[in-house]
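1. Got a predicted structure here, sequence first:
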Amino acid sequence: MGVTPSNAASLVLPPLAAYVHIPWCVRKCPYCDFNSHVSERGLPEAEYIDALIADLELDLPGAQGRELTSIFFGGGTPSLFSAESLGRLLDAMASRLNFAADIEITLEANPGTFEQIKFAGYRAAGINRLSIGIQSFNAKHLKALGRIHDDKEALAAVAMARKAGFDNLNLDLMHGLPDQSLDDAMADINQAIELGPEHLSWYQLTLEPNTVFYSKPPILPVEDTLWAIQEAGQARLAEAGLAQYEVSAYAQPGRQARHNLNYWQYGDFLGIGAGAHGKLSHADGRIERYWKTRLPRDYLDAAKDYCAGRKVIAAADLPFDFLMNALRLSDGVPTAFYLARTGQPIEAIAPQLNEAVRKGLLEPWDQQLRPTERGRLFLNDLLEMFL
């Protein structure tokens, strides 16, 4: 069942963002479980932009008059598309939705796709943040990960991004790679710090189902090495002024990813593109998640409706749905967010919250829903208390 009408009066429409999925890559990486596909017949760029605009038109009622606070182009490899195409989509979005004056517009980019003129074009089109998929600065590890770039191209990509006028960069970096030592991992961290990114996403390689690595697992570092990398890396990043504000996100002061913060603070987001997901709150108290047709060819053939499914989140599921996002943040969220963004009174889950405090997993929750250091280490155990 959905939230009750009495709760609906307490639900406040949260900030709104937009996610745009570009599903193509040059080559599928063996660890990747995202909705990405190799295009063997060239990119249907113009046709796909047309479909994205038509998809957006159908999603417009969900905006309910709110302005967009952020847009994120994810993939796949969005930087395979031209600046002209992405600019056309942004113009179409701006003509249909109100953009916040300080809107954050992020493009995921692969170092193997960098061209100076192209990236200057992205900046001119209004994209003001890049997320560069470095993964490692070690040529051996990049080859093991199946990346199409090498260490020199990784360094060159950052230099080109700066030259193109981008002053807000995220670098994606992985650790726990095949045959990676503590020294290797720290060399990657130190190289990233030297480049001065405003934001760093640093996370451990995991073997996900439906990937090449899952069916043919590489030899990964042992647990003691993984733990040593985690501890040493976090200490070095903190020393460099990149504060950890989420499980795998580190940022200079004031440079947290606004788009991702909106996810974790249980904001709303439109999702357009093949396989994109969205979340919308409604004035009647319903909170729903929805998803789009996954395969690019099916998405392009979807003449009238790109949506593959919708699900209203049941009242009993809202505590977990909210907290699995909010408690990823080191500082959590204001306690008042729970009522405002779920329509449910916090007192309804007070027994579980108090038990989490008693177990040392959650700080006292009168003002802030914040995990303790132990709670961050055992986040799954904390969340299971709300299932």
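-> Great, that's in hand. These numbers come from a predicted model, not from an experiment. Residues are numbered from 1 along each chain as shown.

2. okay, CA-based contacts and neighbour counts for the rest of this
-> OK.

3. Could you pull out the buried residues of the longest helix seen in the chain?
-> Here the longest helix in the chain is taken by residue count, with DSSP state H as the criterion, and it is helix 223-239. For helix 223-239, the buried set under the neighbour-count rule, 16 or more other CA atoms under 10 Å, comprises 226, 229-230, 233-234, 237.

4. same check, this time on stretch 21-35
-> Neighbour-count burial for stretch 21-35 flags 21-26, 28-32, 34-35 (criterion: 16+ other CA under 10 Å).

5. Among the residues you listed, which lie within strands?
-> If you go by DSSP state E, those have 21-22, 24-25 in strands.

6. Using CSV, please lay out those residues together with distance to Pro111.
-> As requested, those are exported to CSV (distance: CA to CA, whole Å):
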residue, distance to Pro111
His21, 19
Ile22, 16
Trp24, 15
Cys25, 12
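
7. What segments of the stretch 51-200 of the chain are strands?
-> Taking DSSP state E, counting those that start in this stretch as the criterion, the stretch 51-200 of the chain carries its strands at 68-75, 99-109, 129-135, 169-175, 199-204.

8. and here's the other structure:
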Amino acid sequence: MLIPPPLSLYVHLPWCVRKCPYCDFNSHEGRGPLPFEAYVDALIADLDHDLPLVWGRTVQTVFFGGGTPSLFPAEAVDRFLQAASARLRFAPGLEITLETNPGTAEHGRFEHYLAAGVNRLSFGVQSFDDGCLRRLGRIHDSREADYAVKLAQDAGFDNFNLDLMYALPEQTLAMAEYDVERALALQPTHISHYQLTLEPNTLFAARPPAGIPEHDEAWDMQERCQAMLAEAGYAQYEISAYARPERQCAHNLNYWRFGDYLGIGAGAHGKLTLGSEQAILRRWKAKHPAEYLAKAGGAGAIGGDERISAERRPFDFMLNALRLNEGFSLAGFEATTGLPRAAIAAELATAADRGWLSNDGERVVPSELGRRFANDVMELFLPD
């Protein structure tokens, strides 16, 4: 039987200063003044339209993603959070994260975000090498990255993430190590460290940049940087996520544990367990900001609805859960998918035989080999 898991709220703010050539997110370059007030109105209308799907449930985390959410003034973020908390039950002390680009930091703004209720920041630093940043199309340099983080710390933020990428064009192992050293010097509570990939429908996919490290070079970077992070007290808890004790990203953990999330905003995706229907609904919103602004609050803003079939639920679950070092409990699989553990017994046995995971009858945990070949493990659960 399906049991609704914890619920999160994802809010998509779609504009950025300049589209990065590697980015496949729903982000749009802002041209002229951005319609902040109108967009918050649309977010509230969108939330009102979806409220019947989550009546009576408590929101455990909020995440403002983008785009570049830090383009939005703190007053706009505050107005949305006040409206959302009047409509939804917010858990006491819930984690509220705002993604920010170091190139958009302004003096005094972080204090206002903190006053609005944001208590966690995620900085899209990517690298502390100015040459790498230029090749990635970023709008900031390493000095601005340092400055933005220190502004946030001075404002009172003590919980923040730094995004770092590796295997960048023309990057060497020493350069990857330097990025980690610079990040550690800023004493973040969390570091996301992930490999540059050439995603479809991006400029880099159409015109790959020169000098991307070979696979073995990228693996050397990953192993060395993982060791550096471990030595500094950052435990890896997910394929690309490292945190100090008790500082894991609660919002992302809910995703990876196959939790529910309500998606609000242009192009936002949500996943909701409908207990009365014993169904799992995926819903996404219209991608283009202009269309979303025109239709938010009605059925026209819904880009699509899909109920996840029983046959596909094991793969969808594993796509998330097998990213975690902790793995998952078989009881948790049953509760969040509504399927018996027997539904995945054959696949689990195959993965165990290959040394990809362990299974003690209660908990399934990926091995180091399984984490390295996570995609192969997940593919075992694809429906026929």
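-> That came through, no problem. As the structure is a prediction and not an experimental result, all values here were calculated from the model.

9. TM-score them against each other, please.
-> Structural agreement between the two chains, given as a TM-score (TM-score structural alignment, normalised by the length of the second structure), stands at 0.97; 378 aligned residues with a CA RMSD of 0.9 Å.

10. before we move on, the earlier item: can you list the buried residues of helix 223-239 of the first structure in TSV and add distance to Tyr338 of the first structure?
-> Converted to TSV, the buried residues of helix 223-239 of the first structure look like this (distance: CA to CA, whole Å):
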residue	distance to Tyr338 of the first structure
Leu226	35
Ile229	35
Gln230	31
Gly233	33
Gln234	30
Leu237	31
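
11. ok, those vs Glu198 of the first structure, which is closest?
-> In terms of CA to CA, no member of these lies closer to Glu198 of the first structure than Leu237, at 11.9 Å.

12. so how many other residues sit close to the closest residue to the closest one other than its chain neighbours?
-> Using CA to CA, 6 or more residues apart in numbering and skipping residues adjacent in sequence, the residue nearest Leu237 of the first structure is Ala243, 7.0 Å away. The number of residues packed around Ala243 of the first structure, counting by other CA atoms under 10 Å, is 21.

13. ok, now which ones touch the counterpart of Ala243 of the first structure in the second structure?
-> Using TM-score structural alignment to pair residues, one finds that Ala243 of the first structure aligns to Ala235 in the second structure. With CA atoms under 8 Å, 6 or more residues apart in numbering as the criterion, the residues that contact Ala235 of the second structure are 229, 242-245.

14. Ala235 of the second structure and Tyr166 of the second structure, how far apart?
-> Taking CA to CA, to the nearest Å as the criterion, Ala235 of the second structure is separated from Tyr166 of the second structure by 18 Å.

15. Name the member of the contacts of Ala235 of the second structure with the most neighbours.
-> For those, neighbours tallied by other CA under 10 Å; top is Tyr242, 24 neighbours.

16. So that residue lies in a helix, does it not?
-> No - with the criterion set as DSSP: H, G, I helix; E, B strand; the rest coil, the secondary structure at Tyr242 of the second structure is strand rather than a helix.

17. Look up how far Glu181 of the second structure lies from it.
-> Taking CA to CA, one finds Tyr242 of the second structure at 14 Å from Glu181 of the second structure.

18. Same check on Arg282 of the second structure?
-> Per CA to CA, Arg282 of the second structure is found 40 Å from Glu181 of the second structure.

19. Look at the two and report which has more neighbours.
-> In terms of neighbours (other CA under 10 Å), Arg282 is the more surrounded of Arg282 of the second structure and Glu181; the figures are 19 against 16.

20. and the gap between the spatially most central residue of the first structure and Ala46 of the first structure?
-> For the first structure, the residue sitting closest to the mean C-alpha position, by CA atoms, centre = their mean, is Asn260 at 5.3 Å. The gap separating Asn260 of the first structure from Ala46 of the first structure is 28 Å, by CA to CA.
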